[in-house]
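Enquirer: okay, sequence plus prediction incoming.
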Amino acid sequence: MMDTLHRITSDIKPLNTKVQAETAAYLDTLTKPPGSLGKLESLAIQLAGITGQMKPTLAKKSVVVMAGDHGVCEEGISAFPAEVTPQMVINFLNGGAAVNVLARQAGADVHCVDIGVATELNHEKLLSRNIGRGTANMVKGPAMTREEALQSLVTGAEVAAELVSQGTQLFVTGEMGIGNTTPSAAIFSVLSGRQPSEVVGRGTGVTDERLSHKIQVVEQAIQVNAPQAEDPIDVLAKVGGYEIGGLAGLILGAAAHGCPVLIDGFISSAAALVAKSICPEALSYMIASHVSHEQAHVLLLEELGLHPMLQMDMRLGEGTGGVLCLHLVEAACRIMSEMATFESAGISGGAV
């Protein structure tokens, strides 16, 4: 399994700096002051480097919602019962969730993957890739075996490859798993060296009392398992989750196929941190869609070195913030392909 992961990461290439330079130069010939479109220009340059095209067309977009359950829910760290995970998966598959609505507006497909849901699910649209029926309670021992963690990474990369073969050019990360802000916070704490009290947030909206308990749960899980920060797979196995590993693998797989990835909220960003820790080159393929209302998301984005496109005070997950950012990706592409240059518009002076 490790050999497979190595093959995937070895396919992740540096961005095309030549095309990036050409794109930056071309942006300065458009009918606007240099740099006046701000982050749209930075995004256009990044997309050019990823795709190797100055004017890319990213027509087929896929939101991948990885779903998994968490044994740590036994500790009462969520405002919602674990039964909500499979119920929401069916909602995704039936097109009724927020991410489905926003994806329809953006012209994106939503693919839901059962990578670790505790309940057996059957649906014609479900991508069944179940590795285990929920993780173990990480307060009492490792959430997964190392082999299961590796399998979650490889599975995510395989889903990316499958969707690329079907024409996908741009990915959005999404997730569903009651309790998954807790393992995400634990991962962030270990890989960044920050204290749990800095990185544990309210998730689905827990009370002050439950928040304090949630911090203690993360502290205990780290103490019991002693995950090694220099080994991101060890961290993922001991205090992570199947859907977090699946998203990290999806990011790596997308990057290996030269596709940009819009990173959603806190859980997706924790997965992005795992992916970056495994293969730093993958970071260049990531686009931070938004900064969520979750307490430590801004710190997590800083740890990644990513700058969010939006700030909407959202904290739903599912890929909702990432889907909203698809409109900005489309805008950056259209600026490159449709906007007039000073020469073509007959405007003199090369500046406005």
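Expert: Ah, there it is.

Enquirer: okay, CA-based contacts and neighbour counts for the rest of this
Expert: OK.

Enquirer: excluding chain neighbours, what is closest to the residue lying farthest from the centre of the chain?
Expert: In the chain, counting by CA atoms, centre = their mean, S348 sits farthest out from the average C-alpha position, at 44.1 Å. Of all residues not flanking S348 in the chain, F342 sits nearest, at 6.7 Å (CA to CA, 6 or more residues apart in numbering).

Enquirer: okay, the one you found and P33: tell me how far apart.
Expert: 11 Å (CA to CA, to the nearest Å).

Enquirer: pick out whichever of those two has more residues nearby.
Expert: Ranked by neighbour count (other CA atoms under 10 Å), F342 and P33 place F342 first, with 18 against 13.

Enquirer: that one contacts L30, doesn't it?
Expert: Yes: counting by CA atoms under 8 Å, L30 is a contact partner of F342 at 5.9 Å.

Enquirer: so how far is D28 from the residue nearest to S348?
Expert: Taking CA to CA, one finds F342 at 9 Å from D28.

Enquirer: so for stretch 191-199, what gets flagged as buried?
Expert: 191-192, 195-197, 199 (16 or more other CA atoms under 10 Å).

Enquirer: farthest pair within the residues you listed?
Expert: L191 and S197 (14.7 Å; CA to CA).

Enquirer: pretty sure V63 sits in a strand.
Expert: Yes: according to DSSP: H, G, I helix; E, B strand; the rest coil, the state of V63 is that of a strand.

Enquirer: for it, give me its contacts.
Expert: By CA atoms under 8 Å, 6 or more residues apart in numbering, the contact set of V63 is 103, 108-111, 171-174, 319, 323.

Enquirer: which ones among those residues lie within strands?
Expert: Among these, DSSP state E puts 109-111, 171-174 in strands.

Enquirer: just put those residues in CSV and tack on distance to A275.
Expert: Shown next, in CSV, are the ones in strands among the contacts of V63 (distance: CA to CA, whole Å):
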residue, distance to A275
D109, 23
V110, 22
H111, 20
F171, 15
V172, 15
T173, 13
G174, 15
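
Enquirer: so how far is L191 from E303?
Expert: Distance of E303 to L191, computed by CA to CA: 9 Å.

Enquirer: for A345, same thing?
Expert: From A345 over to L191 (counting by CA to CA), the distance is 51 Å.

Enquirer: can you give me the strands in the protein?
Expert: Going by DSSP E, the chain shows strands at 61-68, 109-116, 127-128, 170-176, 261-263, 286-288.

Enquirer: what's the closest of those strands to T51?
Expert: For T51, the closest of those is strand 170-176, at 10.2 Å, according to CA to CA.

Enquirer: what packs against that closest one?
Expert: Packed against strand 170-176 by the contact rule (3 or more CA pairs under 8 Å, 6 or more residues apart in numbering; DSSP states H and E) you find strand 61-68, helix 84-93, helix 242-256, strand 261-263, helix 266-278, helix 320-338.

Enquirer: let's bring in a second model and compare:
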Amino acid sequence: MRSFDHEAAAAARERQNSLTKPPGSLGRLEELAQFMAGWQRTPRPHLGRVQGLIFAGNHGIVAQGVNPFPAEVTGQMVENFRSGGAAINQICHVTGVDLSAVPMDIDHPTGDFTQGPAMTLEEVDRAMAEGAAAIADDADLLVLGEMGIGNSTVASILAASTLGGRAEDWVGPGTGATDDILASKLRVVTEGLTLHSPATTRETLAAFGGREQAAICGAILRARELGLPVILDGFICTAAAAVLTRDDPDALAHCLIGHESAEPGHRRLIAALNIRPILSLDMRLGEGSGAALAVAVLRAALACHDGMATFAEAGIA
């Protein structure tokens, strides 16, 4: 696993302090430039190719009435992503993200975690490997998102199992739950937590996860091997990523969180992981939308860092 290059980050900080501005006046933009410098291992980081990956999967727990939409919508949305008709496509066009949708065996939903494990360990390994293999060799930044009917319920139980707490602490409206649907979500998360007691990342994903959550974990681990910075999306993506901390508390050191989702559990996740989001815009769409939007801020941070003149260059005393 690659580690953060503190010397490169220090050199980036020194450059920031020499630019034609009061020290620290660009605030978070300066922090982001130093973060990128440390992971790209250069004082002058850059963004060439920004790769966006949306992993999509279906879940057996949908049979328990936890979502107002049928599972068929997952596949229909994958086609919408591929034809350019979704919100994420428009955001990626504006922010310069090269987007791909990766369906994870969506014709075969995972198991109902109130009846048994959602996946076998072998299925988890295959999904993680597929997520790792999806990363492009020439990417400078990875943007992660997801799609899957029922996956806010899965995210809630992944977060509760990993970080503790009751179903009520993590379950939210998702795609627009009615009172009856919200009650079903609370019930199945409580039942799942009673039935399963996983201890490791793989066991947690097998007990509750979707293939898309496992693929997100695999992509994050591969990105760490490559020293590739990652931007996570909202509640579902962050909950999947958090499962990696069961094996390694430092597993997400190379990750940023693109935005603070309006989904209630995301704020609790953010606090537990101690990763400050870049944006807060009351979004809760998923699809990688908040993460892709945050790329615009990151591009601005690096443009200022690389393009501004120093006091010496500008001849300013």
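Expert: Yes, it's here. As the structure is a computational prediction, the values presented were derived from the model and not from experiment.

Enquirer: TM-score for these two?
Expert: The TM-score (TM-score structural alignment, normalised by the length of the second structure) is 0.97; 317 aligned residues with a CA RMSD of 1.2 Å.

Enquirer: coming back round to it: and I45 of the first structure, which of the helices and strands packed on strand 170-176 of the first structure is closest to it?
Expert: That would be helix 320-338 among these, by CA to CA, at 9.0 Å.

Enquirer: where in the second structure does that closest one fall?
Expert: Under TM-score structural alignment, the match for helix 320-338 of the first structure in the second structure covers residues 289-307.

Enquirer: tell me roughly how far that stretch lies from the first structure on average.
Expert: Superposing on the first structure places stretch 289-307 of the second structure at an average distance of 0.8 Å from its equivalents, by mean CA distance after the TM-score superposition for the first structure.

Enquirer: list the buried residues for that stretch?
Expert: 289-299, 301-306.

Enquirer: what do you get for stretch 131-142 of the second structure?
Expert: Buried residues in stretch 131-142 of the second structure (16+ other CA under 10 Å): 131-132, 134-135, 139-142.

Enquirer: just tell me what F235 of the second structure corresponds to in the first structure.
Expert: Match for F235 of the second structure (TM-score structural alignment): F266.

Enquirer: can you count the residues close to that match?
Expert: 31.

Enquirer: contacting residues for the counterpart of P34 of the first structure in the second structure?
Expert: Counting by TM-score structural alignment, P34 of the first structure lines up with P23 in the second structure. P23 of the second structure makes contacts with 16-17, as judged by CA under 8 Å, 6+ apart.

Enquirer: try the one 10 residues further on
Expert: By CA under 8 Å, 6+ apart, the residues touching A33 of the second structure are 12, 45, 298, 301-302, 305.

Enquirer: which of these lies closest to E203 of the second structure?
Expert: Closest to E203 of the second structure, out of all of these and judged by CA to CA, is L298, at 34.7 Å.

Enquirer: contacts only, for the closest one.
Expert: So L298 of the second structure contacts 29, 32-33 (CA under 8 Å, 6+ apart).

Enquirer: ok, whatever residue of the second structure lines up with P81 of the first structure to G210 of the second structure distance?
Expert: Under the alignment (TM-score structural alignment), P81 of the first structure pairs with P70 of the second structure. Look at P70 of the second structure and G210 of the second structure: by CA to CA, they are 16 Å apart.

Enquirer: try L158 of the second structure
Expert: Distance from L158 of the second structure to G210 of the second structure, by CA to CA: 10 Å.

Enquirer: same check on R246 of the second structure?
Expert: 17 Å.

Enquirer: the two: which is more packed in?
Expert: Using other CA under 10 Å, the more surrounded residue of R246 of the second structure and G210 is G210, with 30 against 18.

Enquirer: give me every residue that touches the more buried one.
Expert: So G210 of the second structure contacts 57-59, 110, 118-119, 151, 154 (CA under 8 Å, 6+ apart).

Enquirer: between the residues you listed, which is closest to A215 of the second structure?
Expert: Distances from A215 of the second structure to the contacts of G210 of the second structure, taken by CA to CA, are shortest for G57, at 9.7 Å.

Enquirer: residues in contact with the counterpart of the closest one in the first structure?
Expert: With TM-score structural alignment as the criterion, the equivalent of G57 of the second structure in the first structure is G68. G68 of the first structure makes contact with 85, 114-118, 134, 176-177, 241-243 under the criterion CA under 8 Å, 6+ apart.

Enquirer: which of those are retained in the second structure?
Expert: Among these, the ones still in contact in the second structure (both residues aligned by TM-score structural alignment, their matches' CA atoms under 8 Å) are 85, 114-117, 134, 176-177, 241-243.

Enquirer: want to try TSV for the residues you listed, with distance to V19 of the first structure as columns?
Expert: Formatted as TSV, those follow (distance: CA to CA, whole Å):
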residue	distance to V19 of the first structure
T85	43
D114	38
I115	37
G116	40
V117	42
G134	44
M176	37
G177	40
G241	38
Y242	37
E243	35
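
Enquirer: going by neighbour count, which of those residues comes out on top?
Expert: Busiest of these [other CA under 10 Å] is Y242, holding 37 neighbours.

Enquirer: which residue lines up with it in the second structure?
Expert: Aligned partner of Y242 of the first structure by TM-score structural alignment: R211.

Enquirer: just checking, that match touches D125?
Expert: No: using CA under 8 Å as the test, R211 of the second structure is too far from D125 to be in contact (9.6 Å).

Enquirer: next up, the contacts around S18 of the second structure.
Expert: 310-311.

Enquirer: all helices for the stretch 1-150 of the first structure, in order.
Expert: Applying DSSP state H, counting those that start in this stretch to the stretch 1-150 of the first structure gives helices spanning 2-10, 17-27, 39-51, 84-93, 98-106, 146-165.

Enquirer: identify whichever of those helices lies nearest to L310 of the first structure.
Expert: helix 39-51 (10.3 Å).

Enquirer: now the closest one and helix 242-256, what's the angle there?
Expert: Angle of helix 39-51 of the first structure versus helix 242-256, following axes from the mean of the first three to the mean of the last three CA atoms, to 10 degrees, is 80 degrees.

Enquirer: mean deviation of helix 39-51 of the first structure from the second structure?
Expert: Taken over the aligned residues, the distance from helix 39-51 of the first structure to the second structure averages 0.6 Å (mean CA distance after the TM-score superposition for the first structure).

Enquirer: and the angle from that helix to helix 320-338?
Expert: Using the same axes, to 10 degrees: helix 39-51 of the first structure against helix 320-338 is 90 degrees.
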